[in-house]
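> Pasted the sequence and its predicted model underneath.
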Amino acid sequence: MLCLSLGLLIDVSRSHAETLQANAPVALVEDVSAGRILMQKNADHPIAPASMTKIMTAYVIFDLIDQGKMRLEQVLTVSPAVWKRWHGKQGGATMFLRAGEAVSVENLLKGMLAVSGNDATYALASSIPGGLDAFVALMNKEARSIGLADSYFSSPNGWSNNDITRTTARDLVLLARKTIERFPQFYVKFYQQKEFLWGKSPTGQLIRQHNKNPLFGHIDHADGLKTGFTTNAGYCFTGSATKNNHRIIMVIAGLPSAHARADEAIRLMQMALSAIP
C-alpha cells in the first residue's frame, strides 16, 4: 500500500519504510522501470528549465540522425553569428568554438551534453534547413508527439534573450525516459562523458572541461542527464542512475546554489536507490 502526501511518498508495505522528502521547491523521483513515483513535489508546476532544455534539443538531433537527415560524421561550420552571440562571458557555458571552425555533429553533441556548450547547441540547431526557427518548431512538434503535455520551447538552450521556454518536472522525467528508451546507443555515447577537451588555452593547451553532473563520482551507475542554471530558473538537474535492472530518473529545480543542487541530487538518489532490493 502506498500513502501519498504533498511532496512525500512512503512505502508502508516495507517493514523499514523508506521516506523521501525534497528540499528543492520542485522535485520528482520515479522508478521508471517499475512505473512507480517515489516522491513528488510541485511536479506539475511550470518551470524554466534553463540548460535542461538541451535534453529536448538532443532528442531532436538524435531523431534527425535516426531518420538519415543528419549524420554523426557530418561536418558543420560555425557561423560568425553563432560565435559572436555565444563566445566569452556573455555566452555562458561554452565549447570554445571559433568562427569558421569546421566541427562534426558528433563533437558538437559532446560539447553540448558534456559541458553544456551554448555555442555547440546553436551550431547544431541553426544547421538544419529553415534554420533556428525550423529547429524550435521541431522541438515543439517532437514534444507533443512524445506526450510532453505541459512544455513549450522557444530556444534550443533555454537561455536566449526573451526566452519563454517552460516545462514541468513530470515532462522532464518523461523526456529523459523516452530518450533512454528510443536512443539507447546515443544515450550511452553522449550522456555518460565525464569530461571533454576542445579549444585551446592562450598557452596552446587543449581546454579540459568536466561534466557538471553532480551524481558522477558519487553514485554508482549514474549515467545522465543534464544540469541547468539561470537567474530565473535557479539551479536545476535532471538525473538518472540504475540498480538491479531498475532505473531511477529524478528532476530537481529552483535550488539556490550549485552546492545545494549537488547535495540534494546525491541525497535523493541515494535514498531512492537504497529502496531497491
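Perfect, I can see it now.

> When you work out contacts or count neighbours from here on, use the C-alpha atoms and nothing else.
Fine.

> Wait, residue 85 touches residue 91, no?
Yes - at 6.2 Å, residue 85 counts as touching residue 91 under the criterion of CA atoms under 8 Å.

> Please enumerate residues in contact with stretch 114-125?
Applying CA atoms under 8 Å, 6 or more residues apart in numbering, the contact partners of stretch 114-125 are 51, 54, 57, 76-79, 82-83, 86-87, 91-97, 105, 108-109, 111-112, 131-132, 135-136, 156-157, 190-196, 209-212.

> For the stretch 101-250 of the chain, just list every one of the strands.
102-104, 195-200, 206-210, 222-230, 234-243, 246-255 (DSSP state E, counting those that start in this stretch).

> most centrally placed residue in the protein?
The chain has residue 226 as the residue nearest its centroid, 3.0 Å off, counting by CA atoms, centre = their mean.

> Mind giving me the packing neighbours of the helix or strand harbouring residue 39?
Remark: residue 39 resides in strand 36-41, with elements defined by DSSP states H and E. Counting contacts by 3 or more CA pairs under 8 Å, 6 or more residues apart in numbering; DSSP states H and E, strand 36-41 is packed against strand 8-11, strand 19-21, strand 26-31.

> From the contacts of stretch 114-125, which land in helices?
Using DSSP state H, the members of the contacts of stretch 114-125 that fall in helices are 54, 57, 82-83, 86, 105, 108-109, 111-112, 131-132, 135-136, 190-191.

> put this beside the first:
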Amino acid sequence: MKKGFILLMLAGLLLQPAANGALAKEKSSVVLADKAKSAILIERDTGKILYEKNSDEKLPPASMTKIMTMVLIMEAIDKGQLKMTDKIRTSEHAASMGGSQIFLEAGEEMTVEEMLKGIAIASGNDASVAMAEHLAGSEEAFVEKMNQKAKELGLKNTEFKNPTGLPVQNHYSTAHDMALMAKELLKYDGITRFTGTYEDYLRQDTEKKFWLVNTNRLVKFYPGVDGVKTGFTNEAKYCLTATAKKGNMRVIAVVFGAETPKDRNAQITKMLDFAFSQYETHPLFAKDQVITKVKVSKGNVKETNAVTSEPISVLAKKGEDVKDVSQEVNIKKKIAAPVKKGDRLGTLTLKRNGETIAESPLVAEKDVKPAGWWHLFKRVMGEFTKSG
C-alpha cells in the first residue's frame, strides 16, 4: 500500500466526512423551505449539508428522474462508449411517449448532442427513452442500469421504474438522493452547457424547426444557476434540483412538492442566497488532476496515473480560520490489467488532527490493456538482464 502525507495550510475549514455517497450535516435553525414537502441544500465539492427538511422522505421525483438518465449518458461519453456526434434512432416506443417531449417521429435520427438538448432543456420524455434504448438495448435494461448506479452511489431511498419520471407505482426518490445524483452529474463539466442553456433550437435548418425553452426559469433569472432539472406531475407537484456557482463555490438545492412554480423557485432562491452569504469554498484539486502513479501488473504499460474523480475542496463559514490539513493517498495493493478508464484505484483522504474530514475516489486516467505474452517475455528478460 502506498501512502503520502502532505501538509496543506488552508485559509479556512468547516468540513465533515462525506465518504461513499454519505452527506455530512450542518445543523441550522434557519427555515428555508417552508412551502415544500422536502428539501436539501449541499455544497457540491464536499457534499456538506447546509440545510435539510424531510430530506429522506420517499416522494415521486417526476422529471428530476432524468438527472440519473443524464448521469449514465455522460458516463458513457466519458468512457468513450458514446460520442456527441453519434446518431440515435427513435423507435416506435420512444416516439409514443407522452408528457414533455420534443416530438420525435419513429425512425427519426438525432445526434447525442441534440438528444441531450432535448432532455436537459425541454425535459423530453421521447429523447430520454431513445437514449435509454440506444445505451442499453431496451428501456427496461436501462432502468436496471439506473438502479445499479443508484446503489453504487449509496442511494438508499431511490427506486426507478423508467428513465423519464412519468407516473408509475414504486418510482420514488428523496431530496437527499437527488442531491447526490446531481453531485455525480456535475462531475462532468460539459453537462452545464446543456442544463444551463435557457433557449435553443432543434431541427434548425428544416421546416420542423423546434424551439426549446428551459423548464428551469432560474437559469435566466438567478445569476450563477446553470442546472439541473425540474419536475412536475399532479402527484409530485412542483420539484426542482438546481445548482449555482459563484466564485469557487458550487451548491445544489433540491425541492420536492411545492404547490406552485413560484413557490418552488422561491424556496430554491432562499437556499442559494443562504449558501452564498454564509459559506465559501477553498479548492484543493480539480477533477482529473494527477495525484500519483500506480503500478499495474501484466499490462501493456507498467503504470498509470491515478487521478481525482471529482473536484475536491474545503468548505468554510465566512471569516473562519483553520489550518493543518493533511492529505493521505491509499492505493489498492494489487492492480492488474485490464484497467478501464475511471476504475477505482484508491482513495484520497483529507485529515485534520488525525480525524478524517473527507474521502474521495482516485480513478484510472486511461485504459490499460493486458500485455501479450511476447511483451511480458521481453519485460521479464529485461528485468533479468538488469539484475544480472
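Arrived safely. This structure is a prediction, so every number in the text was calculated from the model and none was measured.

> Give me the TM-score for this pair.
Once superposed, chain against chain, the TM-score is 0.84 (TM-score structural alignment, normalised by the length of structure 1); 254 aligned residues with a CA RMSD of 2.2 Å.

> quick revisit: residue in structure 2 matching the residue nearest to the centre of structure 1?
Under the alignment (TM-score structural alignment), residue 226 of structure 1 maps onto residue 229 of structure 2.

> In contact with its match, which residues?
Applying CA under 8 Å, 6+ apart, we find residue 229 of structure 2 in contact with 63-64, 66-67, 120, 123, 195, 215-216, 240-242.

> With distance to residue 40 of structure 2 and neighbour count as extra columns, can I get the residues you listed in a markdown table?
Output for the contacts of residue 229 of structure 2, formatted as a markdown table (distance: CA to CA, whole Å; neighbours: other CA atoms under 10 Å):
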| residue | distance to residue 40 of structure 2 | neighbour count |
| --- | --- | --- |
| 63 | 18 | 25 |
| 64 | 14 | 27 |
| 66 | 18 | 25 |
| 67 | 16 | 24 |
| 120 | 21 | 30 |
| 123 | 22 | 28 |
| 195 | 20 | 25 |
| 215 | 20 | 19 |
| 216 | 18 | 28 |
| 240 | 11 | 31 |
| 241 | 9 | 27 |
| 242 | 11 | 27 |
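
> that older thread, measure the residue nearest to the centre of structure 1 to residue 260 of structure 1 for me?
In this view, residue 226 of structure 1 and residue 260 of structure 1 are 16 Å apart by CA to CA, to the nearest Å.

> same thing with residue 69 of structure 1?
Counting by CA to CA, the separation of residue 69 of structure 1 from residue 260 of structure 1 is 41 Å.

> Neighbour count: those two, which is higher?
residue 260 (14 against 11; other CA atoms under 10 Å).

> Which position in structure 2 pairs with that one?
Checking TM-score structural alignment: residue 260 of structure 1 goes with residue 263.

> next one: residue 190 of structure 1
Match for residue 190 of structure 1 (TM-score structural alignment): residue 194.

> What of residue 134 of structure 1?
Residue 134 of structure 1 maps onto residue 141 in structure 2, by TM-score structural alignment.

> and what of residue 208 of structure 1?
Residue 208 of structure 1 maps onto residue 211 in structure 2, by TM-score structural alignment.

> Residue 162 of structure 2 is in contact with residue 144, isn't it?
No - taking contacts as CA under 8 Å, residue 162 of structure 2 lies outside contact range of residue 144: 9.3 Å.

> More neighbours: those two, which one.
residue 162 (23 against 16).

> Mind picking the two most distant members of the ones in helices among the contacts of stretch 114-125 of structure 1?
131 and 191 (25.2 Å; CA to CA).

> and the longest helix anywhere in structure 1, which residues are buried?
Longest among the helix segments of structure 1 by residue count, using DSSP H, is helix 258-274. Within helix 258-274 of structure 1, the residues that qualify as buried are 258, 261-262, 264-270, 272-273, counting by 16 or more other CA atoms under 10 Å.

> what's the average distance of that helix to structure 2?
Compared with structure 2 after fitting, helix 258-274 of structure 1 deviates on average by 2.1 Å (mean CA distance after the TM-score superposition for structure 1).

> now that helix against strand 26-31, angle please.
30 degrees (axes from the mean of the first three to the mean of the last three CA atoms, to 10 degrees).

> Now do helix 258-274 of structure 1: which elements does it pack against?
Short answer (3+ CA pairs under 8 Å, 6+ apart): helix 258-274 of structure 1 packs on strand 19-21, strand 234-243, strand 246-255.

> now the counterpart of residue 123 of structure 2 in structure 1: how far from residue 132 of structure 1?
Per TM-score structural alignment, the equivalent position to residue 123 of structure 2 in structure 1 is residue 116. Taking CA to CA as the measure, residue 116 of structure 1 falls 18 Å from residue 132 of structure 1.

> With residue 165 of structure 1 instead?
On the measure of CA to CA, residue 165 of structure 1 and residue 132 of structure 1 end up 15 Å apart.
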